[in-house]
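Enquirer: Predicted model and sequence below, questions to follow.
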Amino acid sequence: MTTTTAAPATPELVRTRHYKLPITLTIVTVILGVLFLASPAGGESIFRIGDGISISIGDIHLPAAPTVWTLWVIVALLTVWTWLDAVAYRRTTLWLPIGYAVLGIFAFLAWAAQGGGVVPVAGTLAGALSLSVPLVYGALAGVIGERGGVVNIAIEGQLLLGAFAAVVLSSITHSPFVGLVGAMVGGMLVAFVLAAFAIRYLVDQIIVGVVLNVLVSGLTGFLYGALLAPNGAQLNSAVTFPKWKIPLVGDIPVIGPVFFHQTFIVYLMYVVVAVVAWGLYRTRWGLRLRAVGEHPQAADTVGIKVNPTRFWNVLLAGAIAGIGGAYFTLVSVPQFTKDMTAGLGFIALAAVIFGGWDPIKATLAALLFGFATNLQNLLTVLKTPIPSEFMLMLPYVVTILAVAGFAGQIRAPAADGKPYIKG
């Protein structure tokens, strides 16, 4: 009697179609098409490349209607491309949505500047970068915290206390560098409370973060009314960072004045982004941080102290967020006002999700949100037919669309938000 042994079953490969990106791009494409049809473009759109001072480049005049509809057709084709990728179980390359965003914004600006309106390219980019700096620091703080397994909802509070500490110390010492150090300490204080309750006492991280944001808002508001308002000259008149121009690269047309004629905090941002991106994937620190955020039990078995690692990295994240808070009072304005961060900490959290918990992608997301915020100011100057209430909603609408369109295609660290109990 012969017996036959059945061959082991081959596991089936499960493939998933990702429809969120094509659906999101379809919605945006339809909205743009309806907008362009409802208010047809006419005349010329002018894009001012030079700034009239250091850059002497002529303006670019484009016929509004042909430019708008040509770009709209291209973004529509890119949208179709994403649908074809989804049907064929392919992941859309990152460059396609980036190209879509650039062309879509170009089309929208050409429509907004119809009839001889002028879009100052260098000024728009400089304004977008200025509004993005706190978002970038906040996003990096969020990436570090969540890569280690701690959801840092308290970024808003860290930014706000950092701004408050910076203006007070800079006003007293007449040194922006002392104010910057104070801002880092302020961000670390908020992070310390978050780490103590979330890691040591196992309190829900979301609840702790929200409570801290409310606490810092109330505390700084009280101190502003009790100390800063009656003593503005002594405590609320910060010495700000001056702008420094880097030789050679600072003279590059458009790019130079925007990126290389900046303050110390902006240059420090370039360094911090590069160091965090390199360290997260190329150093022992980054390996241990990712280990405690993905599989803390396995990290514990190889000798990594999970909770201390999380604790110290939350403090590091708080210090970085504090630098972002210092930008408000040591660069943007030399005075502190109540709730001056205006919810940017939450937009920074959206940049973390949109960027897939990656430092570089989160930075790009923060730059996109900063550009959207600056765009509302440009549209007001161009006197577009869009109601002002809708323009105030613009940065938040962009944030929602970005997160809704990409959140389904990315995965958070496996242990993100989960406390670790040894044994």
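Expert: In hand now; what should we look at?

Enquirer: okay, CA-based contacts and neighbour counts for the rest of this
Expert: Noted.

Enquirer: Show me where this protein has its strands.
Expert: Along the chain, counting by DSSP state E, strands occupy 44-48, 60-63, 118-120, 244-245, 261-262.

Enquirer: quick one: contacts of the third one?
Expert: By that I understand strand 118-120. Contact partners of strand 118-120, identified using C-alpha atoms under 8 Å, 6 or more residues apart in numbering, comprise 45, 46, 47, 48, 49, 50, 51, 109, 113, 378, 382.

Enquirer: ditto for the second one
Expert: Defining contact as C-alpha under 8 Å, 6+ apart, one finds that strand 60-63 is touched by 42, 43, 44, 45, 46, 47, 48, 49.

Enquirer: now with 10 Å?
Expert: Strand 60-63 is contacted from outside by 41-49, 68, 110-111, 114-116, 118-119, using C-alpha atoms under 10 Å, 6 or more residues apart in numbering.

Enquirer: in it, what counts as buried?
Expert: 62, 63 (16 or more other C-alpha atoms under 10 Å).

Enquirer: nearest spatial neighbour of residue 388, skipping sequence neighbours?
Expert: Of all residues not flanking residue 388 in the chain, residue 380 sits nearest, at 7.5 Å (C-alpha to C-alpha, 6 or more residues apart in numbering).

Enquirer: burial of the one you found, as a residue count?
Expert: By the measure other C-alpha atoms under 10 Å, the count of residues near residue 380 is 16.

Enquirer: Next: residue 411.
Expert: 10.

Enquirer: Comparison target, given below:
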Amino acid sequence: MSVVAKAAPSKLADRVAIRSWRTPMLLAVLALVAVVLFVILGPEGHATFRISQDNDTWQVPNLVLPAKAFGVVASLVLMGLAVLAWVQLKQQARVAKWVTMAFAVVFVIALMVWIIGGTKTQNITLVGLFAGAMLITTPLVFGSLSGVLCERSGVVNIAIEGQLLAGAFTAALVASITQNAFAGLFAAAVAGMLVSFLLAAFSIKYVVNQIIVGVVLNVLVSGLTGFLFEKIMKTKVDGVAIYNQPVHLPDLPIPFLSQIPVLGPMLFRQSIIGYFMMVLVVALWFGLFRTRWGLRIRAVGEHPMAADTVGINVNRTRFLNVMAGGAVAGVGGAYFTLVAVSSFSKDMTGGLGFIALAALIFGRWNPIGAALAALLFGVAGNLQSILSLAGTPIDGQFLAMLPYALTILAVSGFVGKSRAPAADGDPYIKG
């Protein structure tokens, strides 16, 4: 009797399971788009991917793919995955994650082959694509991790742009004065924390709308750094802007690992900031999902009243997380002036703080997911520049738009649920 009683709810759940046909419909539409682009409009040339550089110890032959034939095969695979999604939803009331992930990977690769096959040069260097993408990806990852720390505890951090910009300015100024890059790096973290202090004080203590505070801080930091840039950094002595000549952080290639094709230049020829970024992604993921500290933070972000009843100081936890997020974003800002450019210019972050927010949402408030989303944005941004030089017929602005379109699809639920922490953005007033 007990077995029947236990089995009945399961069968009832199967009968009343709500099926969302959005994902299969989206995959079917994209499969038809693939047939039109990759088969009907597919170029007749070849797409050549250069895997090794001339000075690499390990030389790997170029990967040459016939654009038209590859488009046909990819379209068949995409159509098969779309049909499989329909079958899975009908039989199991859900689509397996590996189906959507495989569909996305095949579609992106086929799109690259289609684009490159239609360019004048018909080749692209993967090393240059991914290594160059890290110049965009690194500050994006720091910005998105800052958002993870804040929003997992229930505070919306719109001020990431201001924190990155403050870190970039302070790192350049302090490193120029002291001629010590590590002093500039420390000062950048402090600058990010100062911006975060204002965000935490107004949004947590004085219960001001978090979105408004973040926007105001972005405008404030932009105006302040622009003013100080004109008044201080442009000051010249003997024709040299001595306050805008920061010491450069060198790359630290790891022996053997840095010689691995593609992955070596991308991951193992980084500055100390780049290595710190990779360690921080893993450490923050482990801390949030495998430690008591992370459980307390997630409890504060999901149900602050329940967290308060078990003795967790909700507002103090949020305050500390916002401060830590500011330090992380400040270090990301230092990457601009100590690694990427080695000088400061007005509003040099170029809106990457807002893109970091998009990466945070696309990564579903998970440090690893946010880092992978940031990598997607970085590759798309660098691919836009490379293909523009290669003479592709596709408008570069269209390529830059794709990651944001994917983010909209992710947020709208077409590729699965994307839910922020339940108390994200809600102030907590005890009692």
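Expert: That came through fine. Quantities reported herein were computed from a predicted structural model and do not represent experimental measurements.

Enquirer: if we can go back for a sec, now which residue in the second structure aligns to the residue nearest to residue 388 of the first structure?
Expert: Matched to the second structure by TM-score structural alignment, residue 380 of the first structure sits across from residue 388.

Enquirer: check contacts around the spatially most central residue of the first structure.
Expert: Taking C-alpha atoms, centre = their mean, the centroid of the first structure lies closest to residue 366, which sits 2.1 Å from it. Under the criterion of C-alpha under 10 Å, 6+ apart, the neighbours of residue 366 of the first structure are 128-129, 131-140, 347-352, 354-355, 360, 372, 399.

Enquirer: Looking at the residues you listed, which are in helices?
Expert: 128-129, 131-140, 347-352, 354, 360, 372, 399 (DSSP state H).

Enquirer: and the counterpart of residue 123 of the first structure in the second structure, how many neighbours does it have?
Expert: In the second structure, the residue matched to residue 123 of the first structure (TM-score structural alignment) is residue 128. Using other C-alpha under 10 Å, residue 128 of the second structure has 20 neighbouring residues.

Enquirer: Do I have it right that residue 128 of the second structure meets residue 261?
Expert: No: counting by C-alpha atoms under 10 Å, residue 128 of the second structure sits too far from residue 261 to count as a contact (11.1 Å).

Enquirer: Residue 182 of the second structure pairs with which position in the first structure?
Expert: Here residue 182 of the second structure is matched to residue 177 in the first structure, going by TM-score structural alignment.

Enquirer: so what's its match closest to, chain neighbours aside?
Expert: Leaving aside its chain neighbours, residue 177 of the first structure sits nearest to residue 170 (7.6 Å; criterion: C-alpha to C-alpha, 6+ apart).

Enquirer: Hmm, the one you found is touching residue 239, no?
Expert: Yes: the criterion here is C-alpha under 10 Å, and residue 170 of the first structure meets it with residue 239 at 5.8 Å.

Enquirer: got any residues that touch both of these two?
Expert: 176, 177, 179, 329, 330, 334.

Enquirer: Which two of those residues have the greatest separation?
Expert: 177 and 334 (13.8 Å; C-alpha to C-alpha).

Enquirer: The residue nearest to the centre of the first structure matches what in the second structure?
Expert: By TM-score structural alignment, residue 366 of the first structure lines up with residue 374 in the second structure.

Enquirer: who's in contact with residue 143 of the second structure?
Expert: Neighbours of residue 143 of the second structure in contact, by C-alpha under 10 Å, 6+ apart: 137, 157, 159-161, 163-164, 325-326, 328-333, 352-357, 359-360, 370-371, 374.
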